[in-house]
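Chemist: Mind looking at a prediction? Sequence and model below.
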Amino acid sequence: MATKQEEYLERDNLVVITDGTKPAMKWTIDELKKRNLTVHVVDLSDKPAPGSLTDIADLPETAENVIIGVTKTDPAKIIENLVSRGIINFWVHWKTDTSAVENLASEPGMDIITGKCPMMYLGKSMSIHGFHRAIARSLGKY
C-alpha cells in the first residue's frame, strides 16, 4: 500500500517552489520530470534557473499540488497566497516548516505534508536518499 507521500508524488500538475537553499529541491524537480509529470518551477532565488517562473502569480490555473522548499521566506506566507487561489495540497520540505505552517496544517480542508523530504520517496535505491529511506523504514519513520 502506498504511503500518503508516495501518492502525493504520483499526482500531476505539480508546482515546486524553491529559493535555492535546499539542494534536494533541484533533485526533486529532476525526478518528477523523469516521471513525465507536469512540473511548474517557481525559483525565488537571486539567480533563478533558466525556464523557471520567478513569481507565484505566474502559475497556471491548473496548478494543484505544491512542494515548497524555502528558508528565506516563511512557507506559510506562500501557502496563504496559494490558498487564496484555491490550492489546498502542499508538501513543505523537511526542516523548513514553521509553527505558522503547522497552524495552517490543522485547519479543516488543508492537506499539508511536513517533516519529510520528497527525495526519500523519489530517490533511487542506490543513492544517499535510498540509504536514508532504508533506515527510515527500519525505524518505522517512512
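Modeler: Perfect, I can see it now.

Chemist: Could you use CA atoms for every contact and neighbour count after this?
Modeler: Noted.

Chemist: where along the chain do the helices fall?
Modeler: Per DSSP state H, the chain carries helices over the ranges 4-8, 23-34, 75-83, 99-105, 119-122, 128-138.

Chemist: Put this next to the first one:
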Amino acid sequence: FGNGDSEMMIGYFVREFYGDNKTFQKMLREWIYQPGKAILFVSREKAEIIITQSRFHSTAFNDELRDIDTRWTIPISYTVNGIRNSSAFRSRDHSISIPINDNSSFSIDAPYGQLYSVYFTNPRMILGDDGK
C-alpha cells in the first residue's frame, strides 16, 4: 500500500464508472491540472444563444485581459421554454451556439457551482425578455 496520485485516481474513476472512456480521462485531467475555474459568458445573438468560456479571474470581465486560452470540457445542462437539454462545451471550442426562437426563455442549470460560474451578459434574457 502507499499514497495514490492524480493519475491513479483518474485511472480508477474511468475504469470503475466509464469503462475506458478517453474523453472522460481528458476532462478529468483538465479539471485536475489546469489552474482556476471556468466562467461561462452567455449572450443572445438574434436566434441563438452564444456561450464562451474563460478562466475566472479578476480580469475575466475585461475583454483585452481575459484568459481565453485556458478552457475546460464542461457538461452543460440548460432549459429552453421549460424543456431541459444538455450539451458538452469541449475545451477545443472557442464558443458554442444553441438555436433559440426570438421569444424563447433560456437558462443554464448550474448545479456544480464549484466547477464553473455563469454570467449572463443581459440578465433579462433568462426570462426571454431581452428586447430581441
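Modeler: Looks like it arrived, so ask away. Everything quoted here is computed from the prediction, not taken from an experiment.

Chemist: Got a TM-score for the pair?
Modeler: Here the TM-score for the pair of chains, by TM-score structural alignment, normalised by the length of the second structure, is 0.25; 61 aligned residues with a C-alpha RMSD of 5.1 Å.

Chemist: Burial check on residue 55 of the second structure, number of neighbours?
Modeler: Counted with other C-alpha atoms under 10 Å, residues neighbouring residue 55 of the second structure total 23.

Chemist: How about it, nearest residue that isn't a chain neighbour?
Modeler: The spatial neighbour of residue 55 of the second structure that comes closest, neighbours along the chain excluded (C-alpha to C-alpha, 6 or more residues apart in numbering), is residue 38 at 4.7 Å.

Chemist: Am I right that the one you found is in contact with residue 54?
Modeler: Yes: counting by C-alpha atoms under 8 Å, residue 38 of the second structure touches residue 54, with 5.7 Å between them.

Chemist: hang on, the earlier thing: can you put the helices of the first structure in TSV and add mean neighbour count and distance to residue 67 of the first structure?
Modeler: Listed next are these as TSV, based on neighbours: other C-alpha atoms under 10 Å; distance: least, C-alpha to C-alpha, whole Å:
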stretch	mean neighbour count	distance to residue 67 of the first structure
helix 4-8	14	10
helix 23-34	17	9
helix 75-83	17	10
helix 99-105	15	13
helix 119-122	21	12
helix 128-138	15	17
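
Chemist: Reformat the ones you listed as TSV; add distance to residue 15 of the first structure.
Modeler: Shown next, in TSV, are the helices of the first structure (distance: least, C-alpha to C-alpha, whole Å):
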stretch	distance to residue 15 of the first structure
helix 4-8	12
helix 23-34	9
helix 75-83	11
helix 99-105	18
helix 119-122	15
helix 128-138	21
